[in-house]
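Participant: have a look at this fold, sequence not included:
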């Protein structure tokens, strides 16, 4: 059991978890823990003598990595607080492992790490230095979601590298300080306002009635269909990820048909799910499955900070559409529609409320909302050039976010060094072979990237497609970043690689 407020650590200074961080702490289930897993791969050998001082200087500089969570509070509200771990030992969190050579061995090990729960008595993270049987090294990191979301934790991991941090790009003035009344007159501006101040955006939404109306619309969404993705969870997680997919190739294929990188990547995922669900015996027909998509609400011109600062939107994936072009066209329209909606800020407010109610009630509300979706899809844009850690070139980076409550599948997209990588994390009961879904994704994306596919009729369908099923559930996806060796041409080093899509609708 986690330590309690007023126990052995009662004399130590404590700091309450933010409401949203507490919500993610309480989402833990025995069979589905809420944590983020990342892998950093190197072609050469990294020694513990080299890695340990980097962890001490750069990771432990963040107080959260030296603090544990303690529990308490009146009326069963389940308050949680951070306090310094009086028994902190780096040896408890940093270990060395040796595995066999090959991609499959690393995938199996990362799946083990994703399955093993973190120790609630101590800071909620672990780092494994992995010797890949003489075929290079990997650093596998696991951090609880209450410490930070995927956007924050990828930034923290990249702070371990040797290169100086990049200059954050500035937003136009209009995005940094939107007029207060614009939120009432044009609710679609709420997302932009949240980039400056999510709490202020919530205030305006509340006084204008938009918050209640949006929440009612989201609550009225029907439950997602019962497919193989809804099977009871086993607690065993398995992972897979692609090799590097050239971002420029995907971008050019999107531009040729009037679509975005996001449209093509999520279109490829939708096609892969269509094929996989068909193979499981779940008829696809004209049905859709719904994804939960995190939307970063941090100011893009501000410093990266730990904690959770994102909202959630619901995206209907058109698995019933028979062709790849039709799927991309439908997604393009739905993503465009989402840019006008304040859903991400409203769900940020819901998460904050969940973190301050009794844990049992929070779990009921969480289960209610997750019943409306079948998977999580997230993306984080990474650095455009190769980096180094302790003098060793970082060849590949991938991460996986949790799929909370009863959800069995999470898909992560990450850009790095001019390429896109896609990762799948799944419960073994629902998807025993995530590598098969990755392979289907690669095949779908290869088809979309064929020059002949970007025809004039395809561009016309993309611009004319109507948005979604008409129940208000249309959404947009933040910018991707992923990976895959597969049928696409290998990424070519470029001194000015194509920029990764932004993590928020423009």
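Facilitator: Good, I have the coordinates. Owing to the predicted nature of the structure, the values given are computational and were not obtained by experimental measurement.

Participant: going forward, measure contacts between C-alpha atoms and count neighbours the same way
Facilitator: Noted.

Participant: skip the chain neighbours and tell me the closest residue to residue 28.
Facilitator: Leaving aside its chain neighbours, residue 28 sits nearest to residue 34 (5.3 Å; criterion: CA to CA, 6 or more residues apart in numbering).

Participant: ditto for residue 435
Facilitator: That would be residue 240: by CA to CA, 6+ apart, it lies 5.1 Å from residue 435.

Participant: likewise residue 331?
Facilitator: Leaving out its chain neighbours, the residue that sits closest to residue 331 by CA to CA, 6+ apart is residue 263, at 6.0 Å.

Participant: how many residues are close by that neighbour?
Facilitator: If you count neighbours by other CA atoms under 10 Å, residue 263 ends up with 28.

Participant: in what helix or strand does it lie?
Facilitator: helix 261-279 (DSSP states H and E).

Participant: show me what that helix is packed against.
Facilitator: Judged by 3 or more CA pairs under 8 Å, 6 or more residues apart in numbering; DSSP states H and E, the packing partners of helix 261-279 are helix 247-256, helix 324-338, helix 434-448.

Participant: now for the last one, which elements pack on it?
Facilitator: When contacts are defined as 3+ CA pairs under 8 Å, 6+ apart, helix 434-448 sits against strand 237-241, helix 261-279, helix 324-338, strand 419-427.

Participant: pull the residues that contact the first one.
Facilitator: Right, strand 237-241. Applying CA atoms under 8 Å, 6 or more residues apart in numbering, the external contacts of strand 237-241 come out as 107-108, 110-112, 114-115, 398, 421-428, 432-435, 438, 483-484.

Participant: one more to weigh against that first structure:
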């Protein structure tokens, strides 16, 4: 039996820790809205104790949620160890909106929670149960550090925490027994041994790479060219815009929903992908918003980072990041929505052929042998060539329930990189495409204007496809402007 147990973070997971600054927080979040009826208490509140027990009952399936960071001596690199002081009451918090709480109040609360850094001395997650939401609903704001989980893994996690069955009884809570953690001397000794073994490990990895590749030389040349193109992006930098600058301590959060069938109808009519439709919608909105902010969009080299999952089937269910990214220049010179979509479709097709995402993956693999101090500088430089993050994660298209409470919508929040004042995350669920907008409070003081531009852009794209414009929703999830 091992004297101690720990798990070293991958270079990619560790890079999310190195990117953090006092006003740059690398946690992801989601604001989920539920029907409150099945969990209402006699006094009209929410049965938070049952939510705690239900969460605690599945923690043995996701042990990372009971682990905290410990740093390797003399290195800017961390490992996961079991938290012997783990307490579910710290991680699941209970709050209430002034009844009847509005969507607008919930958005402000989510923005404040997103602006607070997670405590690195504890497991890096929180769930805020928010009662008092109008129309007999409650919300949960789920927050976790990016070093724990990426979007595709998060979909797996939601399948653990929720059920497609409305009748889902409480499971038995298993006692958490923390395993012994290494001392600082143990970590230093193991790190020294790991470094001695790196050449042998590199040779093994190369043999495995060669075994999976039909034309080794062509594959290496292709990835190196993709990597060189990314370096070129970083050297040139993106255009300065009103939404790019030093981040402050506060955040704004807002959301929007679209019927997924409307988006798929545009995709089918124009012969592209759902992601192309999303990026074209963002391009049209950015163009309109820049004009609103008195900036000529035709003069901008405006770039978005679009994360791409490289998670293999055998990785499903495992926490940690298996994600790369595309860097896409939005065609803001084009005023015609169809021309914008055609340009983006061509760009994404070329990116698939260029294997840019695999070039980034190769760079992160090389980072496993990079000194942490140098990796920190590289991680900071990598955030320089973009203006915005746009991430789109497909979710389940069936209703999900938690202790009988139906999940009505899930609005994701993506972290803001340094000098990047607006991030867009999308999650498709049960026939809806849910947009979440996380913004720096001062850089984007008029976030509802941008959301209206998103609506206008999609309506124009719909019309260009010969479809009717996006209908204005008057229901629960309509944006409040």
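Facilitator: Cool, the structure landed. What you see is a predicted model, and the numbers here were worked out from it, not measured in a lab.

Participant: hang on, the earlier thing: what about the residue nearest to residue 435 of structure 1, distance to residue 91 of structure 1?
Facilitator: Per CA to CA, to the nearest Å, residue 240 of structure 1 is found 28 Å from residue 91 of structure 1.

Participant: just residue 359 of structure 1 next, same as before
Facilitator: With CA to CA as the criterion, residue 359 of structure 1 and residue 91 of structure 1 are 32 Å apart.

Participant: comparing the two, which residue is more hemmed in?
Facilitator: Shown here are residue 359 of structure 1 and residue 91; by other CA under 10 Å, residue 359 has more neighbours (20 against 10).

Participant: hmm, that one is touching residue 78, no?
Facilitator: Yes: counting by CA atoms under 8 Å, residue 359 of structure 1 does reach residue 78; the two are 6.2 Å apart.

Participant: list only buried entries from the contacts of strand 237-241 of structure 1.
Facilitator: In terms of neighbour count (16 or more other CA atoms under 10 Å), the buried residues within these are 107-108, 110-111, 114-115, 398, 421-428, 433-435, 438, 483-484.

Participant: show me where the stretch 101-250 of structure 2 has its helices.
Facilitator: Listed in chain order, the helices of the stretch 101-250 of structure 2 (DSSP state H, counting those that start in this stretch) span 103-114, 151-161, 184-211, 216-236.

Participant: show me what counts as buried in the shortest one.
Facilitator: In other words, helix 151-161 of structure 2. 151, 152, 153, 154, 155, 156, 157, 161.

Participant: let's have those in JSON lines, adding distance to residue 271 of structure 2.
Facilitator: Below are these laid out as JSON lines (distance: CA to CA, whole Å):
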{"residue": "151", "distance to residue 271 of structure 2": "26"}
{"residue": "152", "distance to residue 271 of structure 2": "25"}
{"residue": "153", "distance to residue 271 of structure 2": "29"}
{"residue": "154", "distance to residue 271 of structure 2": "29"}
{"residue": "155", "distance to residue 271 of structure 2": "27"}
{"residue": "156", "distance to residue 271 of structure 2": "30"}
{"residue": "157", "distance to residue 271 of structure 2": "32"}
{"residue": "161", "distance to residue 271 of structure 2": "36"}
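
Participant: nearest to residue 309 of structure 2, of those?
Facilitator: residue 152 (6.8 Å; CA to CA).

Participant: that closest one contacts residue 309, correct?
Facilitator: Yes: assessed by CA under 8 Å, residue 152 of structure 2 is found in contact with residue 309 at 6.8 Å.

Participant: what sits against the residue nearest to residue 122 of structure 2 when sequence neighbours are not counted?
Facilitator: Of all residues not flanking residue 122 of structure 2 in the chain, residue 68 sits nearest, at 5.3 Å (CA to CA, 6+ apart). Neighbour list for residue 68 of structure 2: 80, 81, 82, 83, 120, 121, 122, 123, 124 [criterion: CA under 8 Å, 6+ apart].

Participant: if we use 6 Å, what do you get?
Facilitator: Listed by CA atoms under 6 Å, 6 or more residues apart in numbering, the contact partners of residue 68 of structure 2 are 80, 81, 83, 122, 123.

Participant: which of the residues you listed lies closest to residue 356 of structure 2?
Facilitator: residue 80 (30.6 Å).

Participant: OK, contacts around the closest one?
Facilitator: By CA under 6 Å, 6+ apart, the neighbours of residue 80 of structure 2 are 6, 7, 67, 68, 69.

Participant: in which helix or strand does it reside?
Facilitator: strand 78-82.

Participant: tell me which residue of structure 1 lines up with residue 420 of structure 2.
Facilitator: Counting by TM-score structural alignment, residue 420 of structure 2 lines up with residue 407 in structure 1.

Participant: how near is residue 436 of structure 2 to residue 412 of structure 2?
Facilitator: 5 Å.

Participant: repeat for residue 308 of structure 2
Facilitator: On the measure of CA to CA, residue 308 of structure 2 and residue 412 of structure 2 end up 16 Å apart.

Participant: more crowded one of these two?
Facilitator: Set residue 308 of structure 2 next to residue 412 and count neighbours by other CA under 10 Å: residue 412 wins out with 29 against 18.

Participant: now do the contacts for that one.
Facilitator: Applying CA under 6 Å, 6+ apart, the residues contacting residue 412 of structure 2 are 29, 30, 425, 436.

Participant: the third one should be in a helix, yeah?
Facilitator: No: the assignment for residue 425 of structure 2 by DSSP: H, G, I helix; E, B strand; the rest coil gives strand, which leaves it out of any helix.

Participant: right, and it touches residue 394 too?
Facilitator: No: Residue 425 of structure 2 lies out of contact with residue 394 (CA atoms under 6 Å); the separation is 10.9 Å.

Participant: ok, those two, which is more surrounded?
Facilitator: Neighbour tally, residue 425 of structure 2 and residue 394, criterion other CA under 10 Å: the higher count belongs to residue 425, 24 against 13.

Participant: show me what contacts the more buried one?
Facilitator: Counting by CA under 6 Å, 6+ apart, residue 425 of structure 2 has contacts 390, 391, 392, 412, 413, 414, 435, 436.

Participant: quick one: which helix or strand includes the third one?
Facilitator: Right, residue 392 of structure 2. Here residue 392 of structure 2 is assigned to strand 388-394, by DSSP H and E.

Participant: what residues in structure 1 pair up with that strand?
Facilitator: Counting by TM-score structural alignment, strand 388-394 of structure 2 corresponds to residues 375-381.
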